[in-house]
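*Asks:* sequence? don't have it. structure:
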C-alpha cells in the first residue's frame, strides 16, 4: 500500500500533484484511508416540489432548460435551470465555470445531487454533482455512494468527491486481504463483534447497506483508538519497567516539620491523595512521570513543595521551572515564605538575575548548598549544573517544548523524577489520548476559605452600572482588573483597542484619586514588570491589561475582574482569566461584558461561565464546542490525528478501546504471545513509517 499515488490508473503526475498538495494523499494507502464523510442512497430520485427549507442533500432528475453566465469578476457565476414534471430548480456554480459549461447540453436529461437552499423564494442547488441521466441509470450501482471530503481547489479543476470515489473504487479492485492485514487480536474482534479489517475497509467506502456502513465505521474508529491506547500504554509500562529512577526511601524530618508546623491550612483530600501517589512513585526505583491537573487555586504549589521536601529528606535537590519571570518570582516568594523557618536554601534564577547572584547560585547548586531552585528557561542553560538533582517540577508545562523539558532531566546521571503541573483542566477523554503515556493526578477540591467567584454577564449598554460597582469595590480597599482581548492577527488593532479602553477607564476613575497600571505586549519587559509589581504591591488600584496576565499574577486583594468583549475569548481562557480573582478571603466577582450582537456560540460560552466555577466541567464543554483539534496544549502531535474517530462523539468507544489496550499490555507488555503477534507486527510497521516513540 506504499505505492506512489501517481501509479494508480486514472491519476497520473498532474492529478497526483493536486492530491498531494490538497489532501496529503501520497500513496495507495493514503487514498484508502481518505474515508468518506457520508453516503448517499443514489437509488432514490426525488421530485423538485419535495424540496423544502428543511431539505438537506437531495437527488433530482430533470431536463436542462438553459444556462447563462452572469456577473463579472468575483461576482461571476453560472446559473442553469433544471425542470421536472413538478417544478424548476436553479443550479448555480461560482467556480470551475469553464469546465462545467463544456459538459452541459440544453434539452438533455441530467441527474443532479447536492445541498439545497432557497434564493428569492425559489429552490436552488449550489455546486451540484451533475451527470447525464441515461449514463447514471446504466451504472446500476448496488451500494451506497460515498461522499468524500475534498477542497474548493480540486472542485474548481473538476476533481470532486465523485472523482475521488472512482479512484478509490479502482484501487479496491486491486486490493487483496494481505494488503490490509488484521491488527486487532482475534479474541477482541470476536468478543466485541467487530468486522475484520479487510471487510471494514471495503465497506466503509462502498457498503451494500447503511447497517454495513455503520459496522465498518465502528470497527475503524475502534481501531484508531485501540492502536493509540496500546502505544501509550506500552510507553508508560515499558518506562515503569525499564527506566531507572532515584529512590526516595523515607519521609523525613523536613517533610514532617513542614507538614505539621508551617502549612497555612489543612490539606484537602485531593492534595493528600496526590502526595501519596507521588510518594509511591518516587519510592519504586523507576523514574516518575506524573501530570498533575489542578484547577486554579487548588493548591498545586503546596503539593510541589511537599514533593521537594521529600527529595531533600533523601539528599536530593529540586528544580521548579515556570514559563514567565513573574510566575517564577511568585512561586519563589510563596515558597520562601513557607520555608523561612526551615533549614533549607532556595534560590531564584531568571534571565534578569544579576551576575554576582547568578555566580553564587551556580556554585550553590554545584556544591549542594542550595537545595531548591525556582526559575524560568534560565535553569536549562548549560552553565546550570546540579550536584544531585532528584526532582524536576514543570509548571504550566504546555508552554515548554519537549526538547526544553528534556534538557532538565539530562542534568543528572540517573534521570530525576518529573512532575508536570497545569492549571488548565484537561477533559478526561483528552487526557487519555494526549497524555496517556503519563500517570496523571487530578486535584478537584479548593482549599478551605476560598470562596466561589460570582460571574455575571452584562451588555455594553450596562457599562455605567458596571463601573459604579467596580468603584464600590475599590472604595472598600479592593483592586480591580480590566482585561481586553488580544487579536493575534492584528497587534496594532489590539493596541488601539487597549488604549481606547485605558482612556475610557481613566474617564470613570480619574487621577489622582485613582491609580491605574497598564500592561500589554508592546511594552519593554522592564516596564511591564514594573507596572505589574505596582499592582501586586497595591500601589495601583486598577490593572488595565491584555491577556498577558492570564497566568501568573497573584493579588489576593483583587476582588473584581471586568473582561471586555468577552465574546471574543474561548472558554478555557475565560476560566484562566477569572482565576486571577478570588485568591483572597473576600468575595470576588467576574463581569463578562459583551457587545449587543454576540453569536450563538459566544452566548453559550458566556452562559457556561456564569453557571459554574468548575474548571473540569468547563473543559469538557470547551472540548464539545471547539473539538479536539483546537484545544491548546495537546502535547503529542499525532495523538489526536484520528481519521474518523472523535474523542467527544465516540467517548464510549474510546473507553472501551482503552480498557482493551490496558488489559492486553498489562498481560503481555512485549506483545510476544501468539495472539498478539499481528498487533506487534503492525505497530512495528507504523513505527518505521511514522517515527513515533517515547514521549517526554
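*Replies:* That came through fine. Only a predicted model underlies this, so the values are computations on that prediction, with no experimental measurement involved.
*Asks:* make it CA atoms for all contacts and neighbour counts henceforth
*Replies:* Will do.
*Asks:* Could you measure from residue 209 over to residue 143?
*Replies:* 7 Å (CA to CA, to the nearest Å).
*Asks:* Who has more neighbours out of these two?
*Replies:* residue 143 (18 against 14; other CA atoms under 10 Å).
*Asks:* quick one: contacts for that one?
*Replies:* Residues counted as contacts of residue 143 (CA atoms under 8 Å, 6 or more residues apart in numbering) are 41, 206, 207, 208, 209.
*Asks:* here's the one I want to compare it with:
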C-alpha cells in the first residue's frame, strides 16, 4: 500500500502543468487538493474526437455539439456589466456564434482569427440564432487525432475555471499526465476474488484508467460499473460491520416473559384484530428484546397502518418485565394525541401513564419527576422535555421515538443515557423510506415494515382540480357536511415569508367564511402563531364536532385523528412536496366512510409539479410515493438524509443504480456471514482499506 500513499497523496500543485496558481483554483472550485482527488473526478461524458458535426446539423433539439471551423472574427461587445466577447466560427455549411462573459481578456489573447479550431459545447439559442457560451476550444489538427483513443473525457468545470483556460478539456490533460505516472501498485485491488469473480468486475487499476480514457463505450461502461459497485459495496460492508458489532457487543435488558398485563390487554381490550404485518413486527421486536442485546429497530409504516398499537404492545412487554418505558414525539399536539389514545386504551389496566411537555405546570412537573424516579410511573409520553437533565427514570427499559427524522442524533443519544444498561430503542416513522434509502442512510438499523392497512380502511379518492372550479369544490364540502361529515382546508407554508404566509392564511380563512357563513357552519383555525392553548382548544372543538371545518397550515400534518373527517382540501397543492401531500392526505380516511382528498392548484404548473399531483391521484401507497419522491428530488433533499455520510457517493446514485446497490448489499451480507471479522487472508486488503477509512461512521448509529 506504500506506493499509493507516495503518489496519490501528493498535493495537486506538484502535478506537471498545474503549479501553485492553477492548484488554488482547482482547490476552490472543484475541491481537488491531491492527486487522489483528481483521479476520483470522473468525467461527465466522453466525446468522440473523430465525430465532427456541421453547423447546418444544429436544430432546437441539439444539446452538446462539436464543430471544426475557421475563426472568422472576434471582438468585444456591450459595456461594463454587459461586456462580452463574441466570436464567429465558420465551416462549409454555415456560421456559429461563440460567446464569453468571463475571462474575456485572457481568452481574447488566446484566439487567432484565421486559425481552424475544434469547438465543443452546449448549444443555446439567442434571438433564434444558435450559439455556444464558454465553449471548449483547441487548435484543430486532424493528424493528431489519429492513432489515439477516439473518446475524449469531458470533466465538470466552472465558469471561473473556463475563464482561466481550465475548462473540462484542460482538466483532461492534467488527468492524462496523472494516469501516465501511475502503476498498478499505486491503485491496489481492495475487493476479494470471491466478489470480483462472480460479477466479472474489471480490476481496480484498470477501472480507474478506463473510466477516464476508455478505448470504446463498452469498456467505459464496465469501468463505471466497477467503481459504482465498489462505492456501494464498501458502504454496505461498513453498515454490516456496525450492525454486527451492535448485535454482538451492545448489552441490553432482557424482556424474558410475555406477562399478565400484555395478555389481559391483548385478549380483552385490543380494539381490533391485528393485521398480519403488525403481528410479524411484534414477533421481530419480541425476538430482539429477549436476546440480552440492545434492540435498535426502525419501524416504518404508512399513515394509518397502526404503528401506535404496536408501540403500546411493546411497552406492555417492558412493564410486564419490570421496566419503565417512554415515548418521545416532536410536537405537543402529537404528544397529546398519543397520551389521549393510550390512556383511553389502558384505562381499565393498572398502568400509570403520564405526559410531560414544555407547558406542563411546575407542580405537576415536580410530581412526575418524583414518581418517575420512584418507579411508580410506568410510561412517560413527552416532547423534547423528556431529554432534560432532571428527568430521571428508576429503570428505563424501552425508549420509543415517533417521527424520528424530526430529532437530531445527539438529542436521541441523551435519551439512551437515562439508564445504566441502554434501553431498547424503537424509532418509528410514518414517512415511508424508499428501500434504497433504507439500505444506505439507515442501513445500520434493523428494519421492520408494516405494509398492510387495517381491513376496515377504504382507499382515499384523490383528485386534482384547478382554482377555476373552486366553487364546485366548496359545494362538494357542503354536501359532505350535510351528511354529517367534516373537512380540512390546508394552506401552504412558504419558508421565505412568515408574514406573507399569515396574510394568505387569513385571506383564505375569510374566503372560506364567505362560502360557509355562521351560524349554519362553524370553522376552527390553527396555525403556528397561535399559543398552544388556543391551538389545542381549536383542534379539540373540531375533534368533538363543534366545528365542521378546520382551516389551517401544515401544523395538522401529524397528530390530528378525527375519524369523522372525510374531506381534505389542499390549497396551492403544487407548492407541497410529495411526502407532505401524502402525510396531509392521511388525516382523512380514518373512519369507515368514503374519504376524499382534493388537490387545488393554479393553472400554470411546471412539469415536476404536474408529475407530483399525477402520482398523488394515481396511488395511496406511501412506499411508491416515497420511491417517486426520491426519483424526483434526489436523496439530498429527502428530510433527514443530509446528515448522512452514507449517501456521500462520488459516482453511484441510489436512484439510477438501484440494481448495483441491491447486488452490493447481497454480496456484502454473504461475505460477512462467511467471515464476520474479515480475518481470512483473502479479505485482508479489504480490511486494511476499511481501517484506513475509519472514523466516518453512519449518522443513524444511535446506540
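*Replies:* Thanks, I have the structure now. Remember, it's a predicted structure, so these values are computed and weren't measured experimentally.
*Asks:* Please indicate which of the contacts of residue 143 of structure 1 are buried?
*Replies:* Of the members of the contacts of residue 143 of structure 1, the ones counted as buried by neighbours, 16 or more other CA atoms under 10 Å, are 41, 206, 207.
*Asks:* Quick check: the first one touching residue 146?
*Replies:* No: with contact defined as CA atoms under 8 Å, residue 41 of structure 1 does not count as touching residue 146 (9.1 Å).
*Asks:* Check the gap between the aligned residue in structure 1 for residue 196 of structure 2 and residue 219 of structure 1 for me.
*Replies:* Under the alignment defined by TM-score structural alignment, residue 196 of structure 2 corresponds to residue 189 in structure 1. Distance from residue 189 of structure 1 to residue 219 of structure 1, counting by CA to CA: 9 Å.
*Asks:* if I look at these two, which residues touch both of them?
*Replies:* Joint contacts of residue 189 of structure 1 and residue 219 (CA under 8 Å, 6+ apart) are 195, 196.
*Asks:* quick one, which of these two is more surrounded?
*Replies:* For residue 189 of structure 1 versus residue 219, neighbours defined as other CA under 10 Å are more numerous around residue 219 (22 against 14).
*Asks:* Could you find the closest non-adjacent residue to the more buried one?
*Replies:* residue 194 (5.6 Å; CA to CA, 6 or more residues apart in numbering).
*Asks:* Please enumerate the helices of the stretch 101-250 of structure 2.
*Replies:* 104-110, 142-145, 159-163, 168-181, 193-199, 204-212, 217-249 (DSSP state H, counting those that start in this stretch).
*Asks:* Quick one: the residues in structure 1 that the fourth one pairs up with.
*Replies:* The counterpart of helix 168-181 of structure 2 in structure 1, counting by TM-score structural alignment, spans residues 161-174.
*Asks:* got the buried residues for the matching stretch?
*Replies:* Here stretch 161-174 of structure 1 shows 161, 162, 164, 165, 167, 168, 171, 172 as buried, counting by 16+ other CA under 10 Å.
*Asks:* do the same with stretch 442-453 of structure 2
*Replies:* Across stretch 442-453 of structure 2, burial judged by 16+ other CA under 10 Å covers 442, 443, 444, 445, 446, 447, 448, 449, 450, 451, 453.
*Asks:* mind listing what the counterpart of the third one in structure 1 touches?
*Replies:* Same thing as residue 444 of structure 2. If you follow residue 444 of structure 2 across to structure 1 using TM-score structural alignment, you land on residue 437. Residues in contact with residue 437 of structure 1 (CA under 8 Å, 6+ apart) are 232, 233, 234, 235, 236, 695.
*Asks:* Please report the distance of residue 437 of structure 1 from residue 230 of structure 1.
*Replies:* Residue 437 of structure 1 is 10 Å from residue 230 of structure 1, by CA to CA.
*Asks:* And for the residue sitting furthest away from the middle of structure 2, nearest residue in space, chain neighbours not counted?
*Replies:* Using CA atoms, centre = their mean, the residue of structure 2 lying farthest from its centre is residue 114. It sits 52.3 Å away. Take residue 114 of structure 2 and drop its neighbours on the chain: the residue closest to it by CA to CA, 6+ apart is residue 71, 5.3 Å away.
*Asks:* I appreciate the help and will end here.
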